[in-house]
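Colleague: pasting a predicted model and its sequence here:
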Amino acid sequence: MADSTSPLLKADCDQFSDSESEPKTPLIHNIPPPTSLDSVIEKITQNSGFAQFMQAILVSLSSLFDGQQSFISVFSDAQPTWHCTDTSDNSTWCSSTSNVCQMSSSAWAWDRSASASIISDFNLQCSPSIISGLPASSFFFGCLLGGFILATLADSSLGRKNLLFLSCFIMSVSALITSFSTNVWIYSALRFVSGFGRVSIGGCALVLSTEMMSRKWRDRVGIIGFLCFTLGFLSLPAIAYVNKDSSWRSLYLWTSIPGIVYCAMIFFFVRESPKWLLTQGRKGEALAILERFGEANNNINMSSSTLFLYSRFSLVEDEENSGAVVDVFASLRNLFNKRWALRRVMTLMVLGVGAGMIYYGMPLGVGSLGFNTYVSVTINALSEIPSYALTFIIIGSWNRRTLLLLFSLISGIGSIMCVVVSFKWKALQIGFEMLSFFCGNVAFAVLMIYTLELFPTSVRNSATSMVRQASVLGATISPMLISAGRNNGGVLSYGVFGVVIMASGLFVLYLPETRGETLCDTMEEQERKENAINQHGGV
């Protein structure tokens, strides 16, 4: 084996071929052969042409529909307003502070059509909170379960593209069927299915879009998906306002049908990640995609045989395993069996819980601040755009650890200040809420990019999904905290949000820095790289 103390180990993940037993690959066109998949793809994609950017944008558009379905309940499940009506029963007393459940049905009426919200449509106004909140809880529970079941398929049998298609299809079709729900039980069950499907979209889109790009654009391209999620979130107030006099069912029709059309675009126009194809032994498909990218970039004109010579050192011989049954949970076992991988994924999941509380909790709880719901949701959604623009600008030049720690601390301070000023300065409170949400968005985006850089191709999607699962856990806890904090100035909601994200942000100090690092392809390569760096005094 090559000397493990060689300084070349710092630059590449796979400088470890057996030079004595393996014949040296001849130089082709006087270009020395790279020795890792990342180097191969970097050679071909380093100019990142129009075709790759279009692929990345098309893949990232899935997050737009994800954003719509994630927050559609803000409007479809909203508590509708009502007013008193004239009644011949003089004994009936009615005011804006009355409880409609204690009055005659003839003494009051909804301000809008009864079909505007599921609360009025399904007559849930007097139901226990556990029933009226069941659809939202079902959605997030579906996210939790779907993440554990579907996430590993992107690293094993289905791949990035097929899982992205499957997830979008499940989410969009279930949203379409949801519009025909006849009671809260069917509605909740379909929301569960929607959450089950959508949870893998963000991770698949992030991994697939970045694995197509060169190292120069990899981190910046990852921001596109977050921006698309914001556009989906931002489109909801507009769609809801246009349909304010229509049924809540219209919201699901307006968001699900375009989503189904988009699924067809994924199926016919999106290409699989060549890195994943190579690690699965599907060399012909991978090399065809790489050749197409290379030709489109006018970068390297290589035949399939040449590309094979360039990538041969980092490929595991797969012919003998071609008939083996695919172990869909192998990637998860690799994450938990390797001590360094387990330490990383658990640390990132702690960060994910804190970031998820802010990222999902703030939009869900902004209505409790006393502002117009349409305006509040729009302001929060608009604040995401500059946050991702800032991330796009600084992600290439700032260390990941520094960014995560800094913006987690600022977000936590802003959230705690929402509690401090809540009793005196309501206008200032919404300002601190926006500051906290803005910085929380930056921290969440950096966290996801950081995660995909910390793990090799063979487990990258599973690791990313685990971190997203942790953020969903934070989102699941958020509604309960928001409800508990309404009567104490937000101490149990915004106060807890702030403390949790600040405390979780400190865990980033236990992780290595990855800015500008070469991505590895297998767990073995990652381990050899880490050992080599440690021997040279690295982090």
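Modeller: Received, thanks.

Colleague: contacts and neighbour counts: CA atoms only from here.
Modeller: Noted.

Colleague: which parts of the stretch 401-539 of the chain are helices?
Modeller: Along the stretch 401-539 of the chain, counting by DSSP state H, counting those that start in this stretch, helices occupy 426-454, 457-485, 496-505, 523-535.

Colleague: with the stretch 251-400 of the chain instead?
Modeller: Assigned by DSSP H, counting those that start in this stretch, the helices in the stretch 251-400 of the chain fall at 274-279, 283-297, 304-311, 330-337, 339-365, 373-394, 400-420.

Colleague: go through these and name the closest to residue 197.
Modeller: helix 339-365 (18.0 Å; Cα to Cα).

Colleague: show me what the closest one is packed up against.
Modeller: Counting contacts by 3 or more Cα pairs under 8 Å, 6 or more residues apart in numbering; DSSP states H and E, helix 339-365 is packed against helix 330-337, helix 426-454, helix 457-485, helix 496-505.

Colleague: quick revisit: can I get the helices of the stretch 251-400 of the chain in CSV including mean neighbour count and distance to residue 464?
Modeller: Listed next are the helices of the stretch 251-400 of the chain as CSV, based on neighbours: other Cα atoms under 10 Å; distance: least, Cα to Cα, whole Å:
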stretch, mean neighbour count, distance to residue 464
helix 274-279, 22, 15
helix 283-297, 19, 23
helix 304-311, 18, 26
helix 330-337, 16, 11
helix 339-365, 24, 9
helix 373-394, 18, 19
helix 400-420, 23, 16
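
Colleague: which one is residue 262 nearest to, not counting chain neighbours?
Modeller: The shortest distance from residue 262 to any residue other than its chain neighbours is 7.8 Å, reached at residue 62 (Cα to Cα, 6 or more residues apart in numbering).

Colleague: next up, a structure to set beside the first:
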Amino acid sequence: MTTVAGRPAVGTAGSIAARLERLPHSRWHVKVRFLIGAVTFFEAFDQLLAASALPVLMRDWHLTTGQATFAVTAGSVGMLLGALGAGSLGDRIGRVRTVALGVAVTAVASLAVAFSNGIELFALFRFVQGLGIGGVVPVAATYINEIARSDRRGRFVLLYEMIFPAGLAAATLVAVWVVPHLGWRAMFVLGALPVLIAAALPKHVAESPRWLLARGRTQEAEEVLARIEAEVSNSTGEPLPEPTAGTATEEETSRGRLSELFKGRYLRRTAVVSGLWFVAYYVNHGISTWLPSLYTKNFGLDLTTALVYTLLSNVTGLLGTLVVALAIDRVGRRPALVAALGGTALSLGTLAVTGAVSGGQVAVFASCTTFFVYAINAGLYLYSPELYPTRNRAKGAAFGGLWNRAGVILGPITVGAILGAGGSLALVFTQLACVAAAGAVIALFAVETKGRTLEELNS
């Protein structure tokens, strides 16, 4: 193997993987995870803003259930299209630049939402905001996967993914005080703050060396990886260990095509992960979007109590993400997904059988549900990028994101339709439990990826 200043040359995907694999955890990893995590935090914060504002909008703008559903799903449609477009963009112009662009779109649109004066403009700007949110999250997860070591990738990625439920919890926590005192518009003004991060991100986060090599930019990949190695070595105060020889390689410089996701072994992977994404977000948003309104409308709770109950669900979701982060490298991806989907179905089924007779009861079982469903969501952001080669990794992750956005759209619409037709809460939770159970069956067919490098999985 040729060397560059004492290091193995980048020449192949195997050598770049070997050099990344030998890097010990360092301040560089913490810095990158923090900066990308800050982006993800605000994307999550912005995603849940509509749910926090919905009870006030329904009262002040005299919205019907159909209009409220329209207001919520407009952003979800934008997320769906944003996820699809960002996948191709992330594989074409780079992970970091795509994330920065998506954050800028999200922030500017959030400010526009704050100044909307009717449901039509509110929905339009939420759609634009959704384009940014839908594009950022899968590409950011792809980047974090590409810099992580295979033996600790699950824990590394999922501890980063905890930022997302933390952002959801923060949105609800802030809303508890801001919405009653300053109004819903103030929440969207806060949602515009990430525009500052968008400007700084490309300067402080190096592009993925794996992506640079896959695009044929070998010299840039060498320069970036050399800077990363130097920073890691300086932060640890020790020389780096030698790379392990014999790492499997994938095709290095071919341009990926979306059609490859549906050929050969990737067809099964795409089918399984798409089904899991749909189920997870159908259930997640079928519950979370309507919870504040259910508490106020169906159980007569005041707005502050409704938001506090919603916050409880987000906090348990954060706990679920932590548990799966600590366990997934040990138990594996498939067992973790099967168990979490089974737990989701059990929690919702129990709530359906007991009849959902009080706000407190719904809060308890909804919180049990989010414990499991947030673990699923985080696990899928780890799992999806693992399934595809570098040339198609962002596309593959984003295509899964497209199905999660389909779930985001259809979950709230279905719940809204049941409620609008006078259906019971027991029926709402029964159908969500059935969808979760179907997801547990799909997860049985998932390919196990724990402990293997991205190149080994796609060689």
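Modeller: Structure received. Here the structure is a predicted model, which means the values were calculated and not measured.

Colleague: out of the helices of the stretch 401-539 of structure 1, nearest to residue 315 of structure 1?
Modeller: helix 523-535 (11.1 Å).

Colleague: that older thread, in JSON lines: the helices of the stretch 401-539 of structure 1, plus mean neighbour count and distance to residue 330 of structure 1.
Modeller: Formatted as JSON lines, the helices of the stretch 401-539 of structure 1 follow (neighbours: other Cα under 10 Å; distance: least, Cα to Cα, whole Å):
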{"stretch": "helix 426-454", "mean neighbour count": "24", "distance to residue 330 of structure 1": "18"}
{"stretch": "helix 457-485", "mean neighbour count": "24", "distance to residue 330 of structure 1": "9"}
{"stretch": "helix 496-505", "mean neighbour count": "24", "distance to residue 330 of structure 1": "29"}
{"stretch": "helix 523-535", "mean neighbour count": "18", "distance to residue 330 of structure 1": "12"}
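
Colleague: nearest to residue 295 of structure 1, of those?
Modeller: The closest approach between residue 295 of structure 1 and any of these, judged by Cα to Cα, belongs to helix 457-485 at 24.3 Å.

Colleague: how far off centre is the closest one?
Modeller: 9 Å (Cα atoms, centre = their mean, to the nearest Å).

Colleague: same question, stretch 441-461 of structure 1
Modeller: Distance, centroid of stretch 441-461 of structure 1 to centroid of chain: 10 Å (Cα atoms, centre = their mean).

Colleague: try stretch 490-498 of structure 1
Modeller: What separates the centre of stretch 490-498 of structure 1 from the centre of its chain is 24 Å, taken as Cα atoms, centre = their mean.

Colleague: correct me, but residue 124 of structure 1 touches residue 132?
Modeller: Yes: at 6.1 Å, residue 124 of structure 1 and residue 132 qualify as touching, with contact defined as Cα atoms under 8 Å.

Colleague: please identify which of these two sits among more neighbours.
Modeller: Set residue 124 of structure 1 next to residue 132 and count neighbours by other Cα atoms under 10 Å: residue 132 wins out with 22 against 18.

Colleague: what helix or strand is the aligned partner of residue 132 of structure 2 in structure 1 on?
Modeller: Alignment note: residue 132 of structure 2 maps to residue 197 in structure 1; criterion TM-score structural alignment. Assigned by DSSP states H and E, residue 197 of structure 1 falls within helix 184-198.

Colleague: closest one to residue 187 of structure 1 among the helices of the stretch 401-539 of structure 1?
Modeller: Taking these one by one with Cα to Cα, helix 457-485 is closest: 18.5 Å.

Colleague: elements contacting that closest one?
Modeller: Helix 457-485 of structure 1 packs on helix 134-150, helix 201-211, helix 274-279, helix 330-337, helix 339-365, helix 426-454, going by 3+ Cα pairs under 8 Å, 6+ apart.

Colleague: redo that, cut-off 10 Å
Modeller: In terms of contacts (3 or more Cα pairs under 10 Å, 6 or more residues apart in numbering; DSSP states H and E), helix 457-485 of structure 1 is packed against helix 134-150, helix 201-211, helix 274-279, helix 330-337, helix 339-365, helix 426-454, helix 496-505, helix 523-535.

Colleague: what range in structure 1 matches stretch 377-390 of structure 2?
Modeller: With TM-score structural alignment applied, stretch 377-390 of structure 2 matches the range 444-457 in structure 1.

Colleague: with stretch 321-337 of structure 2 instead?
Modeller: Per the alignment by TM-score structural alignment, stretch 321-337 of structure 2 matches residues 388-404 in structure 1.

Colleague: hmm, back to that, to residue 25 of structure 1, which of the helices of the stretch 251-400 of structure 1 lies closest?
Modeller: Comparing the helices of the stretch 251-400 of structure 1 by Cα to Cα, helix 304-311 comes nearest, at 6.9 Å.
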